[in-house]
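**Q** using only what follows, build the 3D model:
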Amino acid sequence: MALNVNRNVIDPFYRYKMPRLQAKVEGKGNGIKTVIANMVEIAKALDRPPTYPTKYFGCELGAQTNFDTKNDRYIVNGEHDANKLQDLLDGFIKKFVLCPACDNPETSLSVKRNSQSIQAKCKACGHAFVIDSKHKLSTFILKNPPHPLTFENGNGEKKDPNSPINESTNGFDYKENVSNGNDSDTEWGEPTENEKLTANIGKLVIDKDLDKSVEQRLDMLHQFFIAAKKDGTIKDAVRMLNEAERLELKTKAPILLADVLLDVDVRNQLKAYRDLICTFVKDDQKAQRHFLGGIEQLIQNHKKELLPKAVLIVKDLYDLSLVEEDTILAWAAKPSSKYVKKEFAKEIIRGKVGEVTVEPKTNGVPKPAAAPREEPVKVNDSDGEIDIDDI
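**A** Predicted structure coming up:
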């Protein structure tokens, strides 16, 4: 789900959005590090080079940072939780992005060389101010200015555009030492006019997509998953999740994954795609219920082959930690017509799905199973249904 750039603003229609930060821990021991998987997308939303927020994390955490721009990898040494980094990002936004006068994130930065200060100007209200030079990131920005073309001399005159300082920077361009992990002497530039236009068009496309109906966005995400499976990128969980969150469909996405990933070989496929599916359903009962709905539809589409295996499929969902026990029992106790006809849902449950013996887990490790139940869960045949979206 996209977040408001200024998270103090709770208006769901706030125009300035950014993707939720995705962090992935790699390595172990002394070599452990945290990769910010979508830092480029976040930086575009903030109109800042991705090195700035990455370096800010390093300053706040007392950790080294590395930038691999060729592969879009922005790394903070050590193990860091995504929620903690998201909170730190709020601090970066407050100090280096938001206008103190109007709280809008439409500010641009420039460096005044003689005074060694970082000037900022808001494009929304016109307010001009100076960035706090005491923060360690300010030193980094002074050494790696966002836009060499806006340097001013002591008389307030702009530097000659043909000066050698501009020869190696044009838009978001990097020196070779950035890719090698050296983050101390890199020069950054702001986008050129053409790049800014392209970026703005991209933002308009995103906004336009969110104006579409849920059904239209579901179809877009469905086609995205199909294309990803065809080109072999479907297991890129971060990329799949980012697209679902961009379209604000993370909770509903599992039913589409069930359709795209699974067929009669469902039991093996659940194991093969476990990590991807977990990205969407972990700790989210609504998402798990939508995934169960996708399983219902799958069994209906391959009734002859899969209905006899329904009990085993549901047990696989539990054993692989794709659906929690409470979600399974609530689903079995109250069949719904939301995904398939209610009679067929009852038929699946009559296959003794309610008798599945699940092994209680502690920290993900199964304990010895309790004795099997004597009687299956009774199905309530009343017409009253529970809509998972109302939970």
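**Q** every contact and neighbour count from this point should use C-alpha atoms.
**A** Noted.
**Q** so where do the strands sit in this structure?
**A** Residue ranges of the strands in the chain, as given by DSSP state E, are 3-4, 17-18, 23-26, 33-36, 65-68, 73-77, 107-112, 117-122, 128-130, 361-362, 365-366.
**Q** output the contacting helices and strands for the fourth one.
**A** Based on contacts counted as 3 or more C-alpha pairs under 8 Å, 6 or more residues apart in numbering; DSSP states H and E, the elements that strand 33-36 packs against are strand 23-26, strand 73-77.
**Q** try it again with 10 Å
**A** strand 23-26, strand 65-68, strand 73-77, helix 82-96 (3 or more C-alpha pairs under 10 Å, 6 or more residues apart in numbering; DSSP states H and E).
**Q** residue 303 and residue 295 touch, don't they?
**A** No: taking C-alpha atoms under 10 Å as the definition, residue 303 is not a contact partner of residue 295, at 11.4 Å.
**Q** who touches both of the two?
**A** Taking C-alpha atoms under 10 Å, 6 or more residues apart in numbering as the contact definition, residue 303 and residue 295 share the neighbouring residues residue 310.
**Q** Proceed likewise with the subsequent sequence, for comparison:
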Amino acid sequence: MANSGFVNIRRNVDDKFYRYRMPLLTTKIEGKGNGIKTVVPNMSDVARALSRPPTYPTKFFGCELGAQTSFDEKNDRYIVNGAHNADRLRELLDTFIDKFVLCKSCKNPETELVILKSGRNEDIIRDCKACGERTGVDMRHKLTTFILKNPPVKLKKGKRGDAADGVGGAADGDPANGEEGQNDPGAESDDELTKKIKAEAATLSKETAIAKEDWSADTSPEAVQQRIKALADNVAATSIGGDDDGSDDDANSPYSQLGTWIDDNDETDPAALSIAIYKKAEELGIAKKHKTLPVVVQALFDENVLTELPNYMALIKKLVTSEKHEKALLGGFERLVGIAFPDLLPAIPKILMTLYQGDVLEEEFVKQWGTHVSRKYVDKDTSKRVRKASEPFLKWLDEADDEDDDDDDE
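**A** Sure, this is the predicted structure:
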């Protein structure tokens, strides 16, 4: 269930469900003799997770190793001369993150670099979007000279007037006008995808085989029949308390305990696992908490989410009891698809359709969510990409409303 290809941005944080993650840095040795060099194939992906241009960490490696570096941004190649093993570069990346990414005050990576000029002097600071603190970097480091000569680039405001946070945001196929993918000749058109969604919508089941099962400890047929009504009444009567019992990013919180328990569970039957997860959440006192949803999504699903999701719809319906829960649920999928498995971005419309057809998401909420970028669960750029990917489903909703209005007019 866990994705070994991703690690916590703060690698000293031993929490599988830490909010901020990045791809594990990989290396490839090329050439021989005096021409030997180390290529970092996924530098762009790592840098994107850090909201920094890929040239910054690459140049940092060169400064620390006393080696020349080269960048071919058009072909996405970032090179450090000499042979350097991956572990060494990962250690240096940790140092780069500490010096040029993490907020010095709250240690949160949600920062952007800003250059402040005072007369002839220039200083580089980390502007933290999490706590609001502005903390300086060590201007004695050689990388600062490179940053001053190649300053951070902020995106211009898009159609909704929201500028991108972080630096280098216009790279890697994200146009500055916020209209990603509009000019990609290989991209599938909204009309074509909408047709596919409509065709597949008919096959999505609104209920699963366990929708009417009991969720208590005893799952025998006799106990199930005896407790269905009592448990249903109990669940309906349970009030939603505040989520003041720890963060889902805290390794010692009940949320992380639940995530680790799911991750380590060997149960292969979706029905049995769903019941066990709900029982465990109740045991930890978080079955009705909205923060439980992102943890369950991240721990339960992987790159096969489209085939896995229908099997766990009954569990999700039990956990989602308010609009706040709906938002947290989609926040979990933002993390799963936007960060852990970015190749799944095109699957967002089908995920939303499955949840909508399963009566988990309300139409008006989905429309509001789709047009409001949020940094609550992921960074702003990732949130934008997820919502951009959701547009075919939102378009389908609008078309369905138009058809209903036409029917009413007849």
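**Q** fetch the TM-score of the aligned pair.
**A** The TM-score (TM-score structural alignment, normalised by the length of the first structure) is 0.42; 185 aligned residues with a C-alpha RMSD of 3.8 Å.
**Q** buried sites along the longest helix seen in the second structure?
**A** What stands out as the longest helix in the second structure, according to DSSP state H, is helix 391-409. Judged by neighbour count (16 or more other C-alpha atoms under 10 Å), helix 391-409 of the second structure contains these buried residues: 391, 392, 393, 394, 396, 397.
**Q** and the furthest pair within those?
**A** Between any two of the buried residues of helix 391-409 of the second structure, the greatest separation by C-alpha to C-alpha is 9.8 Å, found for 391 and 397.
**Q** quickly list what's touching both of the two.
**A** Common neighbours of residue 391 of the second structure and residue 397 (criterion: C-alpha under 10 Å, 6+ apart): residue 367.
**Q** the helices in the stretch 251-400 of the second structure, which residues?
**A** 254-264, 270-283, 292-300, 305-308, 313-319, 323-335, 348-357, 363-370, 380-389, 391-409 (DSSP state H, counting those that start in this stretch).
**Q** just name the most buried of those.
**A** For the helices of the stretch 251-400 of the second structure, the stretch with the most neighbours on average is helix 292-300, a mean of 25; neighbours defined as mean count of other C-alpha atoms under 10 Å.
**Q** got a list of what residue 237 of the first structure touches?
**A** 273, 275, 276, 277, 278, 279, 280 are the contacts of residue 237 of the first structure under C-alpha under 10 Å, 6+ apart.
**Q** swap in residue 364 of the second structure?
**A** For residue 364 of the second structure, the contact set (C-alpha under 10 Å, 6+ apart) comprises 370, 397.
**Q** before we move on, the earlier item: filter the contacts of residue 237 of the first structure to the buried ones?
**A** Neighbour-count burial (16+ other C-alpha under 10 Å) is assigned, among the contacts of residue 237 of the first structure, to 273, 276, 277, 278, 279, 280.
**Q** thinking again about what came up before, which one, of the helices of the stretch 251-400 of the second structure, ends up nearest to residue 60 of the second structure?
**A** Smallest distance to residue 60 of the second structure across the helices of the stretch 251-400 of the second structure (C-alpha to C-alpha): 23.7 Å, for helix 380-389.
**Q** which helices and strands does the closest one pack with?
**A** Helices and strands touching helix 380-389 of the second structure, as assessed by 3+ C-alpha pairs under 10 Å, 6+ apart, comprise helix 43-50, helix 323-335, helix 348-357, helix 363-370.
**Q** so what angle separates the directions of that helix and helix 348-357?
**A** For helix 380-389 of the second structure against helix 348-357, the angle by axes from the mean of the first three to the mean of the last three C-alpha atoms, to 10 degrees is 70 degrees.
**Q** got the angle for helix 380-389 of the second structure vs helix 323-335?
**A** Using the same axes, to 10 degrees, the direction of helix 380-389 of the second structure lies 100 degrees away from that of helix 323-335.
**Q** please report the distance of the residue lying closest to residue 130 of the first structure once chain neighbours are set aside from residue 107 of the first structure.
**A** Sequence neighbours aside, residue 119 is the residue nearest to residue 130 of the first structure in space, at 4.7 Å (criterion: C-alpha to C-alpha, 6 or more residues apart in numbering). Distance check for residue 119 of the first structure against residue 107 of the first structure: by C-alpha to C-alpha, to the nearest Å, it reads 10 Å.
**Q** the second structure: strands as residue ranges?
**A** For the second structure, strands defined by DSSP E occupy the ranges 6-8, 21-23, 28-30, 37-39, 69-72, 77-81, 111-118, 121-128, 134-136.
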